[in-house]
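Enquirer: any chance you can model this:
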Amino acid sequence: MSVVQLDEYGPWTVEPAPRRETDLQALQARLYADFADFVGRSDGYAFFNRFDNMLGVTNNIDAEEYERFQERVRNRYPVTVSVGIGERETPVEAVEAASTQLQAAGSAQDPERREVLRASETTDSTGDITVGHFDIVDVTGSFTDNEHAAAAGLAIQQAMVALRQRLLSEYDSIAQFVGGDNMIAVCPSLSEDTFGDIVDHVYDQTGVEYQVGIGSGPTAHAAGGQAKQALEHCRETGTRVHEAMAVHQRATDD
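Expert: Next comes the predicted model:
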């Protein structure tokens, strides 16, 4: 996992005078798009997180590539970025390691910290990545067509917070809203029953019912593609939890 942090961003937004909020939002959106393109070329995932602090699932991206990304940001934007890289057994542990690398280099608002690139020690782990792709069952009928947009958005966000908290606190997983009613989670290897317990917990807490497709692979893109296929199986059959290998096995049996 990588943590990408804008250098001294808070002070920059108000000096020499407070900048227009829409201009800041546009800058953040463009920078996130560039980061998503960067990790996507290596089959990674980008999570916008807080926009001034972004997360990446960035297996197989070496230091020289990160340096080129930092140069691209420096040349295109009025800000620079620092990058921490963490490699551990679970996504949360990897993010903690990446964050520690940046924090050891200085505060995010330290004017002397510019374009830091630090990585934790590597491990011998070669296991696959597991991705869960969640979406809300019949979000159109439950929310979009029956609630005004603000109320629907709030209900969906509350359910997503419950999902993110459960994944983070109990399963060392990192989840991110990716648009509409969709959440993507990068996880350790978890069983279908465990994913079932997760969606049951969120339903008990919020009354919002999720379905989830599960995939595994050597990169985030490979695992995410499998998870999307499994999610389509859920949508077509009404299954609440499905793992992609079962889809392939069924296709082989047929």
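Enquirer: CA atoms for contacts and neighbours, from now on please.
Expert: Fine.
Enquirer: can you map out the helices along the stretch 151-254 of the chain?
Expert: 192-206, 220-237, 244-253 (DSSP state H, counting those that start in this stretch).
Enquirer: to compare with the earlier structure, here is another sequence to fold:
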Amino acid sequence: MIQLTIIKITEYGPWTLTLGSDREHRLQILQATLYKEIQNLFSERNCLAFPNRFDEIFVITNGLSVDDHIEIQKELAKSFQLGLSMSIGQGNTPYEANLNVDKARRSKITLDKDHNIFGLPLQKEEDLVQIIHMDVDGSTSISANKSPYEISSLILKLYSEMSEFFLVRNSLAFFLGGDNFMIISSAIDKEGITKFLDLIRQQHGISFNCGIGTAKTGREAAKLATKSLDKIRELRDSGTERQRILELTC
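Expert: As a prediction, the model looks like this:
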């Protein structure tokens, strides 16, 4: 079972209007600072946050209780003078957890009204989190033939196709910057991942490396996924037979 928490700035539109027209630089600074603090507070508790549309942040929160969320909400309130809601959802897949977050938020089902925390009653089932970490193989050679903006356009196109491919498989993909992506996955096997890698190579002539990590928490799963990816690079650089996919489990 995956536990997902979505943090959202509440009444964001009306609040931005109070800043006047010369506000965009302030909003960008605020969003970056908020993400930094959320990532810091949750990663200390072995969770991992992913930015989504800048005014909304997804966090894998397996192992965290409502009380843990309240403590984090209190810390955020000390640093930011704006409303933040937390909505917690659990599901057999990341996509299902996302749907349950949305259901609780729209229905205003609260777990703690005083601290603006929404969600259905949490089950204390222990389960594993699977994260896939992908990066472009040979990205340096790609960047040598394209301008910076053309590279960004290509990366966003790859992200869009990745998101659609994995969403129908009940998994959630996130762009992490550079040529790095992470997918909160739903027990996708290597055969399914290979299908995506082959599709991208056929359509764009681009190869991905793929590390998979499975553990009890989001941060630990991401660590193992990245360790797998690092191992693929080591094998490539040593001249050993190349692997596109490598998996580590805690």
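Enquirer: follow-up on the earlier one: how about the helices of the stretch 151-254 of structure 1 in CSV, adding distance to Tyr45 of structure 1 and mean neighbour count?
Expert: Listed next are the helices of the stretch 151-254 of structure 1 as CSV, based on distance: least, C-alpha to C-alpha, whole Å; neighbours: other C-alpha atoms under 10 Å:
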stretch, distance to Tyr45 of structure 1, mean neighbour count
helix 192-206, 21, 16
helix 220-237, 6, 21
helix 244-253, 19, 13
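Enquirer: which stretch among those comes nearest Arg164 of structure 1?
Expert: Minimum separation from Arg164 of structure 1 across the helices of the stretch 151-254 of structure 1 (C-alpha to C-alpha) falls at helix 192-206, 9.6 Å.
Enquirer: so what touches that closest one?
Expert: With contact meaning C-alpha atoms under 8 Å, 6 or more residues apart in numbering, helix 192-206 of structure 1 is reached by 158-159, 162-163, 166-167, 208-212, 214, 240-243.
Enquirer: average gap between that helix and structure 2?
Expert: By mean C-alpha distance after the TM-score superposition for structure 1, the fitted helix 192-206 of structure 1 averages 2.1 Å away from its aligned residues in structure 2.
Enquirer: so how far is that helix off the chain centroid?
Expert: Here helix 192-206 of structure 1 is found 20 Å from its chain centre; the criterion is C-alpha atoms, centre = their mean, to the nearest Å.
Enquirer: same question for stretch 95-102 of structure 1.
Expert: 16 Å.
Enquirer: what of stretch 71-87 of structure 1?
Expert: Between the centre of stretch 71-87 of structure 1 and the centre of its chain there are 18 Å (C-alpha atoms, centre = their mean).
Enquirer: and stretch 107-127 of structure 2, by the same measure?
Expert: Taking mean C-alpha positions (C-alpha atoms, centre = their mean), stretch 107-127 of structure 2 and its chain are 20 Å apart.
Enquirer: now do the end-to-end distance for that stretch.
Expert: Stretch 107-127 of structure 2 stretches 27 Å from its first residue to its last (C-alpha to C-alpha, to the nearest Å).
Enquirer: so what does Thr22 of structure 1 match up with in structure 2?
Expert: When structure 2 is aligned by TM-score structural alignment, Thr22 of structure 1 is paired with His25.
Enquirer: for the residue nearest to the spatial centre of structure 2, give me its contacts.
Expert: Among the residues of structure 2, Phe50 comes closest to the average C-alpha position under C-alpha atoms, centre = their mean, at 3.5 Å. By C-alpha under 8 Å, 6+ apart, the residues touching Phe50 of structure 2 are Ile57, Phe58, Val59, Phe174, Leu176.
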